[in-house]
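Chemist: Pasting the sequence and the predicted model now:
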Amino acid sequence: MAHPDSDGGEFSLATKLTRFGVDVLKCEFILLGPLDQLVLPDIDLPQREDELWKTTCFELFLKYPESTAYREWNFAPTGKYASYWFEDYRSGMMPMLYDRMDIWPERTGNVRYRLNAYIQCSDIPTLLEGQVGLSTILEHRDGSKSYWAVSHPEGKPDFHHSDCFGTNLGAPSRA
């Protein structure tokens, strides 16, 4: 849902997490709406880059169980990505340079956009027992931004706030 203080316009957003094997997680974001109203840059060379959140960006937060530590992944429509570890709320930040990521953006006409991000990280099994936060920043062509999350804290948008870690996945079942 869009943050109450930002205009989400005619957009809707869905997300889905799928685990592959032990340490691979697929994070899928599907955006529906008038895409010509958004800043959606063309695909570029996939590489790590900081400050992706300054424009349209899809984000995944996973919190370690029984801890204040959490991980953040950012995925840009360009195919660029970033990954960080935090000791606590917005503190002790460390870039994670060794996560492997593949980003697959796909645009269907002017109404459907999908971004699939595949993350390979040895912490995935532990992180999936904790809480998850899924969020998106949409930069509109008029210069405004809308902030999307499963849940929002009071006040300004803050995806690092514990209220945004609204879902507990629990331990994965064994098939």
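Modeler: That came through fine.
Chemist: C-alpha from now on. contacts and neighbour counts both.
Modeler: Noted.
Chemist: and Thr167, how many neighbours?
Modeler: The criterion is other C-alpha atoms under 10 Å. On that basis, Thr167 has 15 neighbouring residues.
Chemist: Would you confirm that it contacts Ala149?
Modeler: No: using C-alpha atoms under 8 Å as the test, Thr167 is too far from Ala149 to be in contact (11.0 Å).
Chemist: Now list whatever residues contact both of those two.
Modeler: Shared between the contact lists of Thr167 and Ala149 (criterion: C-alpha atoms under 8 Å, 6 or more residues apart in numbering) are residues Gly133.
Chemist: Which strands and helices lie in contact with the helix or strand Phe58 falls within?
Modeler: For Phe58, the enclosing helix or strand under DSSP states H and E is strand 57-63. Other helices and strands packing on strand 57-63, by 3 or more C-alpha pairs under 8 Å, 6 or more residues apart in numbering; DSSP states H and E, are strand 70-75, strand 131-139.
Chemist: Just the angle for the longest one relative to strand 70-75, thanks.
Modeler: Just to be clear, that refers to strand 131-139. 30 degrees (axes from the mean of the first three to the mean of the last three C-alpha atoms, to 10 degrees).
Chemist: what's strand 131-139 packed up against?
Modeler: In terms of contacts (3+ C-alpha pairs under 8 Å, 6+ apart), strand 131-139 is packed against strand 57-63, strand 145-149, strand 167-168.
Chemist: try this one next to it:
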Amino acid sequence: MSHYYERDINAREAEKSALKGEIKKLKMELDENLLKVSQSTETIDNLKEKMSAMELNFKEQIKETKSSFQQTCVEREVVESFHNQLVEELQEQLVSQTEINKKWRAETKNITEQLERIITELKTANNKMKQENRALNERLKEANLKMFEYRKFLEMISQDVTKITTITLPESTGECAS
């Protein structure tokens, strides 16, 4: 029996030794896992810090973006308002210019009609004057012809008178001398 106990003790010693080896192995595994956990925890903490910093950065960027967007919206409203005002002014100017053009066209048409009427009247008067001028020229030609004929006649009479006086004058001069 002692043998049996010895065997049992040896078996227990071997089991104890195996269990100690197992415990040592498990402790090493536990230490490794604790190291891994602490590294993971540290990594997680670093990631949390980075995430917090990124979150703050994103919040600031969002704030800046919102502010920039609001400023852009305000600027756009100002530009739109200015643009609308310019468009209204240009439309008013266009309407005014259109009215001026209509008045100008009407006045031009009026003046053109008056000038055409005056031109027609002047042409009529000119034609009438041409006719009167032709008639006067005809009368002048006739008068010149008559005058020419009268001159001829007067020259003939003058020649006749000269002949008569030359014929009668020498006798008359002799009678006056006696």
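Modeler: Thanks, I have it. If you're wondering where the values come from, they're calculated on a predicted model, not measured in any experiment.
Chemist: TM-score for the pair, please.
Modeler: Remark: TM-score between the superposed chains equals 0.10 [TM-score structural alignment, normalised by the length of structure 1]; 31 aligned residues with a C-alpha RMSD of 4.9 Å.
Chemist: re earlier: the helices and strands packed on strand 131-139 of structure 1 into a markdown table, with extra columns for distance to Val24 of structure 1?
Modeler: Converted to a markdown table, these look like this (distance: least, C-alpha to C-alpha, whole Å):
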| stretch | distance to Val24 of structure 1 |
| --- | --- |
| strand 57-63 | 14 |
| strand 145-149 | 23 |
| strand 167-168 | 18 |
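Chemist: Show me the one of these that comes nearest Ile124 of structure 1.
Modeler: Within these, the stretch nearest Ile124 of structure 1 is strand 57-63; the backing value is 8.9 Å (C-alpha to C-alpha).
Chemist: angle of the closest one against strand 131-139?
Modeler: Orientation check (the same axes, to 10 degrees): strand 57-63 of structure 1 against strand 131-139 gives 160 degrees.
Chemist: Secondary structure element for Pro125 of structure 1, which one?
Modeler: Assigning secondary structure by DSSP H and E places Pro125 of structure 1 in helix 124-127.
Chemist: how about that helix: buried residues?
Modeler: Ile124, Pro125, Leu127 (16 or more other C-alpha atoms under 10 Å).
Chemist: Equivalent analysis for stretch 9-26 of structure 2, please.
Modeler: Of the residues in stretch 9-26 of structure 2, none is buried by neighbour count under the rule 16+ other C-alpha under 10 Å.
Chemist: which residues are contacting it?
Modeler: In contact with stretch 9-26 of structure 2 (C-alpha under 8 Å, 6+ apart) are no residues whatsoever.
Chemist: Off-centre distance for that stretch?
Modeler: 99 Å (C-alpha atoms, centre = their mean, to the nearest Å).
Chemist: can you put the buried residues of helix 124-127 of structure 1 in JSON lines and add distance to Thr18 of structure 1?
Modeler: What follows is the buried residues of helix 124-127 of structure 1, written out as JSON lines (distance: C-alpha to C-alpha, whole Å):
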{"residue": "Ile124", "distance to Thr18 of structure 1": "11"}
{"residue": "Pro125", "distance to Thr18 of structure 1": "12"}
{"residue": "Leu127", "distance to Thr18 of structure 1": "13"}
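Chemist: of all the residues you listed, which comes closest to Trp85 of structure 1?
Modeler: Checking the buried residues of helix 124-127 of structure 1 against Trp85 of structure 1 with C-alpha to C-alpha, the nearest one is Leu127 at 11.8 Å.
Chemist: looking at the helices and strands packed on strand 131-139 of structure 1, which is closest to Lys16 of structure 1?
Modeler: With C-alpha to C-alpha, the closest approach to Lys16 of structure 1 among these belongs to strand 57-63: 10.7 Å.
Chemist: quick one on the thing from earlier: so which of the helices and strands packed on strand 57-63 of structure 1 gets nearest Thr15 of structure 1?
Modeler: strand 131-139 (7.5 Å).
Chemist: tilt between that closest one and strand 145-149?
Modeler: 160 degrees.
Chemist: about what we covered before: what's the most buried one of the helices and strands packed on strand 131-139 of structure 1?
Modeler: strand 57-63 (a mean of 24; mean count of other C-alpha atoms under 10 Å).
Chemist: to the chain's geometric centre, what's the distance from stretch 4-11 of structure 2?
Modeler: Centre-to-centre, stretch 4-11 of structure 2 and its host chain are 113 Å apart (C-alpha atoms, centre = their mean).
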